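*Asks:* Requesting a structural model of the entry that follows:
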Amino acid sequence: MVSQVLFEIYSIIYIKLHNNKKKKLHNKNLSKTKEKKMKSKYNVVIIYAIILIGLYSIKTEALSQNYYAKICPSVESIVRQAVKLKINQTFVTIPATLRLFFHDCVVSGCDASIMIQSTPYNKAEKDHPDNLSLAGDGFDTVIKAKAAVDAVPECKNKVSCADILTIATRDVVNLAGGPYYKVELGRFDGLTSTASSVNGKLPQPSDGLDRLNSIFASLGLTQADMVALSGAHTVGFSHCSRFSNRIYGFSANSSIDPTLNKQYAAQLQTACPQDVDPRIAIGMDPVTPNRFDNWYYADLKQGKGLFTSDQVLYTDTRTKPTVEKWATNIVDFYGAFSSAMLKLGRVGVKNANNGNIRIRCDAFN
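*Replies:* Below is the predicted model of the structure:
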């Protein structure tokens, strides 16, 4: 409707200018100066109208909850069923898919560039050191969901891998007991994926609050969004090497990080001895590791944040009130998490001009 109105404005201006030119042929007394001024005014308005029409056209390419309503109306139910089947095979599907979505969006936008396999000519995002710990079950979830979607004739090669990952992420959260939120769709898949693009983009276990805020601010997200998204660690897991510095040789004065609950530290040392198999991983929420809830924040209040970047959310006075609130109010947390996930899903979205729909999620067309 807006586009139609803008076009009508353009048409009216064009007609006025055209009529003005006809008048000039009959009005010998119209000065050339006045003629130029009138023509200039109309031209400026026409340019503004064209710009508005162009901006609106770009806006219509933006994300929408109903993007696939006519293209592939059953896409969300197809993906959800594929996700359910995958979860039945292994619970790791849940944290793996969630983490995959985050790592994808943070680096170069939500464009499934994290899915691309490296070649002899290109080292892709997934092979950057910060991404080597991404569990294969997350990638497998997207690949299987893509196959299920493409098995439907009307949907084949019409749904992006980026959108499939977005839907699957919402579903693993919900199927783990977390909130169900409407997802915005219409992303195209990225055309590049390089390991070098990951450098310095992802949060690290040792990060303090200033560094965390800086990373999320660069994505257009707030401190509250960051604290909410950190709540996904309620179903997260980590390899021992990612936090071993907190339980072994922390400092000259203490072998254990003093902000870490002593009893919890002892449990971690038992689960992660110094000669532990590097493949061993443990849950980040010691109370309800298989359920998406607000226990993560209650854990922080007890000094049971696995990473420094977790525990700092409670030890720093800037975020402590938010942690305390969400530790006792799961409804508020779910609302904040859902909102933050929608905002994260808008980061670096590709369109038809700088992306495409991949035939295979792990390779460029």
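*Asks:* make it CA atoms for all contacts and neighbour counts henceforth
*Replies:* Noted.
*Asks:* In space, what's closest to R211 - neighbours in sequence excluded?
*Replies:* Distances taken as CA to CA, 6 or more residues apart in numbering put P203 closest to R211, at 7.9 Å, once the chain neighbours are dropped.
*Asks:* Next one: that neighbour from V107, what distance?
*Replies:* 11 Å (CA to CA, to the nearest Å).
*Asks:* Tell me which of those two has more neighbours.
*Replies:* A count of neighbours by other CA atoms under 10 Å puts V107 above the other of P203 and V107, at 23 against 18.
*Asks:* Is it correct that that one is in contact with V198?
*Replies:* Yes - counting by CA atoms under 8 Å, V198 is a contact partner of V107 at 5.6 Å.
*Asks:* give the contact list for G177.
*Replies:* 291-293 (CA atoms under 8 Å, 6 or more residues apart in numbering).
*Asks:* Specify which member of these is nearest to N365.
*Replies:* Of all the contacts of G177, N365 sits closest to F292, with 36.1 Å by CA to CA.
*Asks:* to compare against the first, here's another:
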Amino acid sequence: MEGGNKIIAALVLGIWLMGLGSNAQLNSTFYASTCPNVSSIVSGVIQTALQSDARIGASLVRLHFHDCFVQGCDGSILSDNSASIQSEKDAAPNTNSARGFDVVDNIKTALENSCPGVVSCADILAIAAEASVSLAGGPTWSVLLGRRDSTTASQAGANTSIPSPFETLSNITTKFTNVGLSTTDLVALSGAHTFGRAQCRTFSNRLYNFSGTGSPDPTLNSTYLATLQQTCPQNGNGSIVTNLDLTTADTFDNNYYSNLQNNNGLLQSDQELFSTSGASTISIVNSFSSSQSTFFSNFAQSMINMGNISPLTGSSGEIRTDCKKVNGS
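*Replies:* Reported below is the predicted structural model:
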């Protein structure tokens, strides 16, 4: 009987370990044998895209961010409308602003040619985000991999879960807490606004009639305000874009935080990190402004933390052959 018990115990342990392996256990060597060149393939496609689109790196980071905040990091933001899916692309935070889908498709095509049916679209977004930051002069990190792609999407979730540029720090903090991210993660990940562009409609509320006061946002530097009013005239074209970082627009550095200290944050959600009285975020902004290496190490860790939000692993989900649609649809 004792030997039998040992066999049963071993079987139970084996089943338990198998369960662990299929439950959100991402690792950096997931494709080491099945698609060893995955990172260089992704980086190569992005480098080509950057030659004609300086914004693409920031856009790809944003796609990963907007994906992870809705149903977890599952590639759901990439799905087009279908009989069973209301696309997250049409949600308010994404419509006419989320971009880079064509580059994701190019990456997927390159990977399917090299290692068909292996790399998920959700993992492509995670790898592309790291490559984009690195190519812009930012930190590198070991991307944890093994996500699978969702067969569903949530347009309603995208409308409610993704932080908005118009929200208060309190509301945004709640949205980060809801997905298991800390205040440090919030400040670090906001630093992605050190490169890329934003449309006038995302900050023009600060320029003329802030919160119904009839005056501009008092936390906006007056010189910067005048510049932005020229770029975005009242009742003008809301889709015109301007740099998120007025100092080094296409470089990933810590100038974003010194901009906040000088009241030169572009979005309300940016400036509130520093200008909200008594906020715990102020000391973190100061820390990241004074040390780029501190910002870089925290940003890398926060990207890993974000990439760990509710991934599908093991036998859950699927590996899409086309990132725009569920297999067989």
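*Asks:* quick one: TM-score?
*Replies:* After superposition, the two chains reach a TM-score (TM-score structural alignment, normalised by the length of structure 2) of 0.93; 323 aligned residues with a CA RMSD of 1.9 Å.
*Asks:* mind checking what the residue nearest to R211 of structure 1 lines up with in structure 2?
*Replies:* Correspondence of P203 of structure 1 to structure 2, assessed by TM-score structural alignment: P163.
*Asks:* So its match versus Q71 of structure 2, what's the distance?
*Replies:* Distance from P163 of structure 2 to Q71 of structure 2, by CA to CA: 14 Å.
*Asks:* Can you name the residues in contact with stretch 113-128 of structure 1?
*Replies:* Under CA under 8 Å, 6+ apart, the answer for stretch 113-128 of structure 1 is 100, 103-104, 131-132, 139, 189-198, 361-364.
*Asks:* roughly how far is that stretch from the heart of the chain?
*Replies:* 19 Å (CA atoms, centre = their mean, to the nearest Å).
*Asks:* do the same with stretch 249-259 of structure 2
*Replies:* 17 Å.
*Asks:* So for that stretch, what gets flagged as buried?
*Replies:* Buried positions in stretch 249-259 of structure 2, judged by neighbour count with 16 or more other CA atoms under 10 Å: 249-259.
*Asks:* wait, which of those is closest to I309 of structure 2?
*Replies:* F252 (23.9 Å).
*Asks:* In terms of secondary structure, what does the longest helix along structure 1 contact?
*Replies:* Longest helix in structure 1, counting residues (DSSP state H): helix 32-60. In terms of contacts (3 or more CA pairs under 8 Å, 6 or more residues apart in numbering; DSSP states H and E), helix 32-60 of structure 1 is packed against helix 2-26.
*Asks:* List the buried residues of the helix it packs on.
*Replies:* 6-7, 9-10, 13-14, 17.
*Asks:* could I get those as CSV with distance to I58 of structure 1?
*Replies:* Shown next, in CSV, are the buried residues of helix 2-26 of structure 1 (distance: CA to CA, whole Å):
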residue, distance to I58 of structure 1
L6, 14
F7, 15
I9, 19
Y10, 18
I13, 23
Y14, 23
L17, 28
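*Asks:* what two of the residues you listed are the furthest from one another?
*Replies:* L6 and L17 (16.7 Å).
*Asks:* Once you drop chain neighbours, what's closest to whatever residue of structure 1 lines up with T183 of structure 2?
*Replies:* Matched to structure 1 by TM-score structural alignment, T183 of structure 2 sits across from Q223. Sequence neighbours aside, N213 is the residue nearest to Q223 of structure 1 in space, at 5.8 Å (criterion: CA to CA, 6+ apart).
*Asks:* how near is that neighbour to E8 of structure 1?
*Replies:* N213 of structure 1 is 46 Å from E8 of structure 1, by CA to CA.
*Asks:* And Q89 of structure 1, by the same measure?
*Replies:* 57 Å.
*Asks:* Ok, I359 of structure 1 next?
*Replies:* 40 Å.
*Asks:* Repeat that for C110 of structure 1.
*Replies:* 36 Å.
*Asks:* returning to what we had before: from the buried residues of helix 2-26 of structure 1, which single one is nearest E184 of structure 1?
*Replies:* L6 (26.2 Å).
*Asks:* Which residues are in contact with that closest one?
*Replies:* 49, 52-53.
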